[in-house]
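S.K.: please work out how this folds:
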Amino acid sequence: MSPIFSKTIFNELRREGTLCDAVIRVDGVSFKIHRIVLCNSSMFFRELFCSLSPPSEHQVFSFSQVSPIIMSLILDFIYTGSVLVTEENVLELLAGAECFSVQGAVNACCHFLEQRLNIKNCVHIWMLAEFHKCPKLRQKAYLYVLHHFKEVAGFSVKFLQLSVQQLGDLIEQDELNVKQESTVFEAVQHWINYAPQERQGHMATLLSKVRLLFLPSNYLVETVINTDVVRKSVSCMTLVIDAMRTLRESNLERPLTRARLPSAVLMTIGGSERESLTDRMDFYDVRANCWLAMESREKALRVLHGCVFLNGFIYCIGGTDLLNILSSVQRFDLVSHNWQELVPIHKPRKCVSAVALNGCIYAIGGTDGSEQKLAERFQPEDNRWVMIAPMLECRSDACAVALDGKVGGAEDFNGAIESIWCFKLFSDVYKEGIYF
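M.R.: Just a heads-up that it's a prediction; the model follows:
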């Protein structure tokens, strides 16, 4: 019997009140349930029911932690595997699901909140995720705050309610996404001014985490030193004076200090220079408005390859070394700067279209001298390429993108095809879209 069929049967029995062996009561509302079903989805209920010795039939369990509406939603999830999460119920549902250890419902709430992260709610969601022990959601919200720091500091009321430890943790991160370090100082000043009597004593702690050496000397003199809370603190003045002395005495254009890392970069990998292959890799720093070289410990020489980013790695697929058309696949680790050889694609080809979606990589089309319609899917955890349904027509050097859970693309190497195709992941079927 399939799990879906089983859930359907159990839910029908629950609605009919058939074979139920316990009752949950919330604020005068009773819910007939099957203990074995609740035990399957919740450690809370498993421990509760198994602690009864001997278990009595139709025992009533009363709870006051949630409302009847939320308990009904939790039971719906336990019996059906799905729940309707809305803006109105998500916070209460998350609290209830966490209280009763219904992890699937917790995950549904976290997914709902993750999809709705914005500059006004990200701090609140970060705090909620921390309180309810949802590490994945907490990390997503935390990174959202880091990557949108200027906007969050300016528009989020919850930002002003952060503790000094939480704010200090944010502003000391290399990943804090700010174009100018003055944004960090002004955010700290804004936080202090929200409750000056309580917070001015924290200025030295927070100022020590601002990268003062990234501030222009005139800003230090005209703005930082002229801030009342800085001028009245010996510790703050010492930090600023030391920074000014370092800036004045340094022979470097910018004294050595840890840089803030951009949250996103544009990379170029391989290719050819003057008709010769190159293993050169460069990345564009949008904040500094400049291109920088990235070092690699090994050489990866190829051109006309598919290239895609997934989970901290850059994958180079197929291509040519100017002598042979390649089936090899290499992966570059952005942390260790090492290349790793992976299992090859099924057929050597260049000008292959590559795109990542749902943790997998799709290599589509390309040419080995003649254009191809074949398509493959790579599953990183298995290091395995799987053939999927071929395209409706041959294409190479096409543009491929992922959107709304689908893979699609347009245009041929010869620029002669105007159609757009779309591949549905769960049906392995291509569908042609509208023309340009």
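
S.K.: only C-alpha atoms for contact and neighbour calcs from this point on.
M.R.: Will do.

S.K.: helices of the stretch 51-200 of the chain, start to end?
M.R.: Remark: helices assigned in the stretch 51-200 of the chain by DSSP state H, counting those that start in this stretch are 68-80, 90-99, 103-114, 122-131, 135-147, 149-155, 164-171, 182-194, 196-199.

S.K.: ok, residues contacting the last one?
M.R.: Residues lying outside helix 196-199 but in contact with it, judged by C-alpha atoms under 8 Å, 6 or more residues apart in numbering, are 192-193.

S.K.: how far does the helix or strand that comes right after that helix sit from its chain's centre?
M.R.: Next helix or strand after helix 196-199 toward the C-terminus (DSSP states H and E): helix 203-207. The chain centre lies 30 Å from the centre of helix 203-207; the measure is C-alpha atoms, centre = their mean, to the nearest Å.

S.K.: let's see this one next to it:
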Amino acid sequence: MLCGDFHESQMVQTGGAVNIDASGGAVAAFLDYIYGKETCIETLETTDDQVELLKLASSYGLPNLAARLASEWQASLDSASALKLLPHIWTHSEFSDLADSCEQQILDDFALCVESADFLNLTAGQLGRILQRNELHVAREETVLQGVFKWVGASKAERTCHLELLLQNIDFPSMSVANLKHLSRFAQSAGAAGPGLSMDVNGALRLHRKRQADGSSEKPAKKTLFEALVPGFRR
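M.R.: From the prediction side, this is the model:
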């Protein structure tokens, strides 16, 4: 690493320090593995260390270590670790199965995930993919909208441009009339996302009025095979 074509070799040749972007715990476990010691994610103290060790294994061409760590993650994955892990493995095709498992964990515990600080580290693409999935499990669609606004609000300057597209994944007719009226007022000051939001909200309000006139409280059909097999498990 210090003598070949790696970036670290270039640092040595120019007299600079060799920096490895990882914690001491992750680097120690990485070196232990190289020198023959058994390494697994349970030996690391924090989830951050575990994620960093996985990144080191991928960056420095140790596929066996990366595969072992990914397998261990699969066996112990929960929504908290899924939120931490997904942004780091998103661009690595060898972790596509693990990324899919992370998405599924977030889908199953979306309301809990929205309250986590790590939810804000998702990219627009990652959040959009999750919102598009019909098996997203929430008791109220308002929770999904809360997640979108919270994510955008964490960095308005960079993320407001994504708001219009993310809002297209909201099932507005599932929301209460009172909240739709609040959204109708908000749309007037929502910038570029306002016109589309206003149209969606007004359409949902019209559907509410129609259902009330028809004496029906049924939600609009947005069913998948999964939802049909599991009654009540719907967005």
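
S.K.: tell me which of the helices of the stretch 51-200 of structure 1 lies nearest to residue 424 of structure 1.
M.R.: helix 103-114 (21.9 Å; C-alpha to C-alpha).

S.K.: would you map the helices across the stretch 201-350 of structure 1?
M.R.: Using DSSP H, counting those that start in this stretch, helices in the stretch 201-350 of structure 1 cover 203-207, 217-219, 228-231, 234-249.

S.K.: which SS state does residue 12 of structure 2 fall under?
M.R.: helix (DSSP: H, G, I helix; E, B strand; the rest coil).

S.K.: the closest residue to residue 29 of structure 2 other than its chain neighbours: neighbouring residues, count only.
M.R.: Closest residue to residue 29 of structure 2 apart from its sequence neighbours, by C-alpha to C-alpha, 6 or more residues apart in numbering: residue 39 at 6.4 Å. Residues lying near residue 39 of structure 2 (other C-alpha atoms under 10 Å) number 18.

S.K.: re the thing from before, would you list the helices of the stretch 201-350 of structure 1 in TSV and tack on distance to residue 361 of structure 1?
M.R.: Output for these, formatted as TSV (distance: least, C-alpha to C-alpha, whole Å):
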stretch	distance to residue 361 of structure 1
helix 203-207	43
helix 217-219	47
helix 228-231	52
helix 234-249	47
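
S.K.: point out the most buried one among the ones you listed.
M.R.: For the helices of the stretch 201-350 of structure 1, the largest average neighbour count (mean count of other C-alpha atoms under 10 Å) is found in helix 203-207, namely a mean of 19.

S.K.: against structure 2, where does that helix fall?
M.R.: Aligned by TM-score structural alignment, helix 203-207 of structure 1 falls on residues 163-167 of structure 2.

S.K.: next up, the contacts around residue 243 of structure 1.
M.R.: 212-213.

S.K.: that one matches what in structure 2?
M.R.: So, by TM-score structural alignment, residue 243 of structure 1 is matched to residue 204.

S.K.: surely residue 44 of structure 1 touches residue 103?
M.R.: No - if you go by C-alpha atoms under 8 Å, residue 44 of structure 1 and residue 103 don't touch, sitting 10.6 Å apart.

S.K.: these two: which is more packed in?
M.R.: residue 103 (18 against 15).

S.K.: measure the equivalent of that one over in structure 2 to residue 48 of structure 2 for me?
M.R.: Aligned against structure 2 by TM-score structural alignment, residue 103 of structure 1 finds its counterpart in residue 63. Residue 63 of structure 2 is 20 Å from residue 48 of structure 2, where distance means C-alpha to C-alpha, to the nearest Å.

S.K.: coming back round to it: which ones are touching the match of residue 103 of structure 1?
M.R.: residue 57.

S.K.: so what touches stretch 135-143 of structure 2?
M.R.: 107-111, 130, 144, 170-172, 174-175, 226-227, 233-235.

S.K.: before we move on, which element is residue 408 of structure 1 in?
M.R.: strand 406-410.

S.K.: and that strand, which stretch of structure 2?
M.R.: Going by TM-score structural alignment, strand 406-410 of structure 1 sits over no part of structure 2.

S.K.: past that strand, which element shows up next along the chain?
M.R.: strand 420-424.

S.K.: and that next one, which stretch of structure 2?
M.R.: The alignment places strand 420-424 of structure 1 over no residues of structure 2 (TM-score structural alignment).

S.K.: residues of that strand that come out buried?
M.R.: 420-423 (16 or more other C-alpha atoms under 10 Å).

S.K.: kindly report the same for stretch 87-106 of structure 1.
M.R.: 90-98, 100-106.

S.K.: residue 147 of structure 2 maps to what in structure 1?
M.R.: Residue 147 of structure 2 maps onto residue 187 in structure 1, by TM-score structural alignment.

S.K.: distance check, the nearest residue to that match once chain neighbours are set aside against residue 147 of structure 1.
M.R.: Once flanking residues are discounted, residue 187 of structure 1 sits nearest to residue 153: 5.9 Å by C-alpha to C-alpha, 6+ apart. Between residue 153 of structure 1 and residue 147 of structure 1 the computed distance is 11 Å (C-alpha to C-alpha).
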